[in-house]
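Visitor: the sequence and its predicted three-dimensional model are supplied below.
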Amino acid sequence: MSATQNKVICVKTVGMDSRKQAVFRMAFKMHTMQRYELAEDAIGMKPDLAIVDMDCVDGNLLWENHGSENPDLPTLIVSMISLPDAPVPVLVKPVRIETLFPLLRQVLSERTTPGRQNPPQSPPQSPPLQVVQNAQPELASQPVPSSVNAPSSQPAMQKMPEQVGRFDPTRGLLGTLQEILQAKRPSMVMIANQNSLIVFPEQERVMVLQDLTQLKNACENEGVIITTRALQKEDKPDNRNIVVSNFVGLLWQVAIWTSRGRLPDGIPVHAPVKLKYWPNLTRMAPIPNALRMAAFLVRSPSSLPVAVRMLNVPPANLFDFLSAAYSIGLLDVIESRREAAETPPVEPVLVKDEAKGGMLSRLLRRIVGL
């Protein structure tokens, strides 16, 4: 089973109290593209994966018991420290949405199981420094070589790429959803002649009939044929096999899949852009640095090079964020400077010195002849 199949994914927690479970329960409610539920809330369901908290008391013993009782259950470890020798992926606390769900999908797709292995060990601690009492004074006064200085923690400065990739937001699955939104007509979206989405634009609701991986592939492959038709009475899917999602959230996700670090054609590079209002990021697919970019662009307009320099974020993250915001009508491109940004500069016409000299000479000759 893959992490994107349209079913409820039951998650078993090991070594967590009610407060820790509440963190994951809230994260699962925010994720609308795939339904996750804790085993405590999904009574009677067989767990699809497990999350083991190694920071609890007797964490190693719990891991051994979990591995012996569930050797074939895909498992994710959460811990406050990195565990390089762990047999399964490790999510380092604090738990963040942008890292949690990609790891859950990885665990389910790769089927990383604990088996009957030893518990992961914490990295060895550095030995304490020993003070040598009989050290020679001249050695203590020698300067420390620059090669042993601590490495700088300052992140590398991000820069705008010389060539910015572009895509047409009116084509593909993203363009199809935009047309349905403008027409405000319930529609069936078919990808490669297969029923994939039932869209109710006025209710801002969508039923996902296919695997989310197929939707992502349709966004990445421009050759996929996407068609629509009016919704019919016989289009009544089995509610147990579909995912009901928010239409705005789906547009946001499809824009990210389509962008892939590129800009839509409607956003000039040097024109100032601004968010019209604060987005509800808790209901949207995560983008790295989305919170910082939203806080920066909601206050005042900024061009893309300035935003990259001020925020020091990878341009691909900024382009994905702008593409998603643009797709749901959240982005405002300042029109007063848009034409100036899109129109190439006109070279001024210079008057040659020879022409000036010739005219002055003629005037002088006329004055002398008076």
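Guide: Ah, there it is.

Visitor: C-alpha from now on. contacts and neighbour counts both.
Guide: Fine.

Visitor: residue 76 is in contact with residue 107, correct?
Guide: Yes: the pair residue 107 / residue 76 is scored as a contact, 6.8 Å apart, by CA atoms under 8 Å.

Visitor: which one's more surrounded, these two?
Guide: Shown here are residue 107 and residue 76; by other CA atoms under 10 Å, residue 76 has more neighbours (26 against 22).

Visitor: next up, a second structure to put side by side with the first:
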Amino acid sequence: MNNSIPKVKTAYVLLVNVDDRQTAMLRMAFKMYNSVNYQLIQPEDNLKPELVLVDGDTADGEEVWQQTKKKYPEAVVVFFGRNAPSFTAPYLMKPIRFDTLFQHLRNLQQGNGVWLADKAAAHKETASEETVTAERLEQHNASEHTQQAVSVVRFHTKGTLLGMVQKLAQQSEDTAILFENKPVLIVFPSVEKVLLAVDNDALQQLCMQTDAEWQTKTVPASAPTAQLHDKAKLTLQSCIWQLSIWTARGRLIDPITPDTIIKLKAWPNMTRLAFLPEAMRLSAFLVRTPVALNTLYKLLPVSLEDVLNYIAATYSIGSLIIEQPLTHSAAQQEKEMVLTRKAPQKVSKPDGGAPTSEYNESDDDKPKGLLARLMGRLRGN
């Protein structure tokens, strides 16, 4: 046994009177915290809880807390609610703030964070770090209002270059996409590769086209297919990943909504895909934790633009599992959606701003010779 591996303390936590939504959020937070192994238990587990959180917002919340306190005299029984109790008790305020949750839980375990029903007595204890006074709670409550509201704009892939490439990827024939009768790229589904006929800047500009009249032409049977496959350096997955980032531009891809539950099937191969800020952090989180965008945005201090671009990219390449809420409807999809959280920190991007694709064509790879003749035929010349 390797004794150099640090042992993580396990703290058993029992939830009483807590609804499913709050339970799911706490369970998710506990999974992401590594310093202490907070483990949710049930009464029938026959384990002694160290912390018991009692939801006090229900009509009988205070009575339930009193009963729970008698049942678990050795545990720290916490009153969990939006408003403080009418009696002296350890108190955890709603809503949950993930950036301070574990600090509060640690204080509660150490006997701190006690709400004093007598405000005069509480005022006398302001100098003591072991007591949460009314003034500190008011400051905490005020900080909750420093949240930033952000509107989420959604987009459809229909009529976009991304949508066209995804459609052709499902077919069997090698097909070129043209815009204004000029070849843009050729999709080779059989070898899962793409041959670019324009440079990255032009491709990025074309990704901004919506409801455009894209033309398609099947690669002529007389064309030397093997040579064209060799010239195609970009994998189909890398192409779709990059196009989705350029198409999303900080927007939420249809059919996902802020309430859609998302989970990553498996890690994308980041070494072969265009750079995307925070992709590693988001992948590490979503590969093990199903979550809605609303919650993900509050949990991780990541730029919303980076989150939405990542969702678009992983969904477009088929790496994202989605589960729509039962109340999901077309009317809800189209209405304005707003996310709120504490103002996020700015996330620096690499010099140059926009991400770049894995493969940049050199002068030697520009359409010429055999390829140039093929492009001419595709144009109809």
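Guide: That came through, no problem. This one's a predicted model, so the numbers in the text were calculated from it and none came from an experiment.

Visitor: now the TM-score, please.
Guide: TM-score of the superposed chains, computed with TM-score structural alignment, normalised by the length of the first structure, equals 0.46; 187 aligned residues with a CA RMSD of 2.9 Å.

Visitor: pull the residues that contact the longest helix that the first structure contains.
Guide: When the first structure is parsed with DSSP state H, its longest helix is helix 353-369. For helix 353-369 of the first structure, contacts defined as CA atoms under 8 Å, 6 or more residues apart in numbering pick out no residues.

Visitor: that one: which residues count as buried?
Guide: By 16 or more other CA atoms under 10 Å, helix 353-369 of the first structure has no buried positions at all.

Visitor: try stretch 310-317 of the second structure
Guide: Neighbour-count burial for stretch 310-317 of the second structure [16+ other CA under 10 Å]: 310, 311, 312, 313, 314, 315, 316, 317.

Visitor: Serialize those residues to TSV and add fields for distance to residue 340 of the second structure and secondary structure.
Guide: Putting these into TSV (distance: CA to CA, whole Å; DSSP: H, G, I helix; E, B strand; the rest coil) gives the following:
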residue	distance to residue 340 of the second structure	secondary structure
310	19	helix
311	18	helix
312	20	helix
313	23	helix
314	23	helix
315	23	helix
316	26	helix
317	28	coil
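
Visitor: make CSV from the residues you listed and add distance to residue 178 of the second structure to it.
Guide: What follows is these, written out as CSV (distance: CA to CA, whole Å):
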residue, distance to residue 178 of the second structure
310, 27
311, 27
312, 24
313, 23
314, 26
315, 25
316, 21
317, 22
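
Visitor: which one of these is nearest to residue 200 of the second structure?
Guide: Residue 200 of the second structure lies nearest to residue 313 out of these, by CA to CA, at 17.3 Å.

Visitor: surely the closest one is in contact with residue 245?
Guide: Yes: in this structure, residue 313 of the second structure is within contact of residue 245 by CA under 8 Å, at 6.0 Å.

Visitor: returning to that earlier point: tell me which of the buried residues of stretch 310-317 of the second structure is nearest to residue 40 of the second structure?
Guide: The shortest approach to residue 40 of the second structure among these belongs to residue 311, at 29.7 Å (CA to CA).

Visitor: contact partners for that closest one?
Guide: Here residue 311 of the second structure is in contact with 252, 253, 320 (CA under 8 Å, 6+ apart).

Visitor: from these, list just the buried residues.
Guide: Buried, going by 16+ other CA under 10 Å: 252, 253, 320, out of the contacts of residue 311 of the second structure.

Visitor: need these in a markdown table (columns: secondary structure and distance to residue 12 of the second structure).
Guide: Shown next, in a markdown table, are those (DSSP: H, G, I helix; E, B strand; the rest coil; distance: CA to CA, whole Å):
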| residue | secondary structure | distance to residue 12 of the second structure |
| --- | --- | --- |
| 252 | strand | 38 |
| 253 | strand | 40 |
| 320 | strand | 33 |
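
Visitor: which stretches of the stretch 251-370 of the first structure form strands?
Guide: Secondary structure of the stretch 251-370 of the first structure by DSSP state E, counting those that start in this stretch: the strands cover 263-264, 273-275, 331-333.
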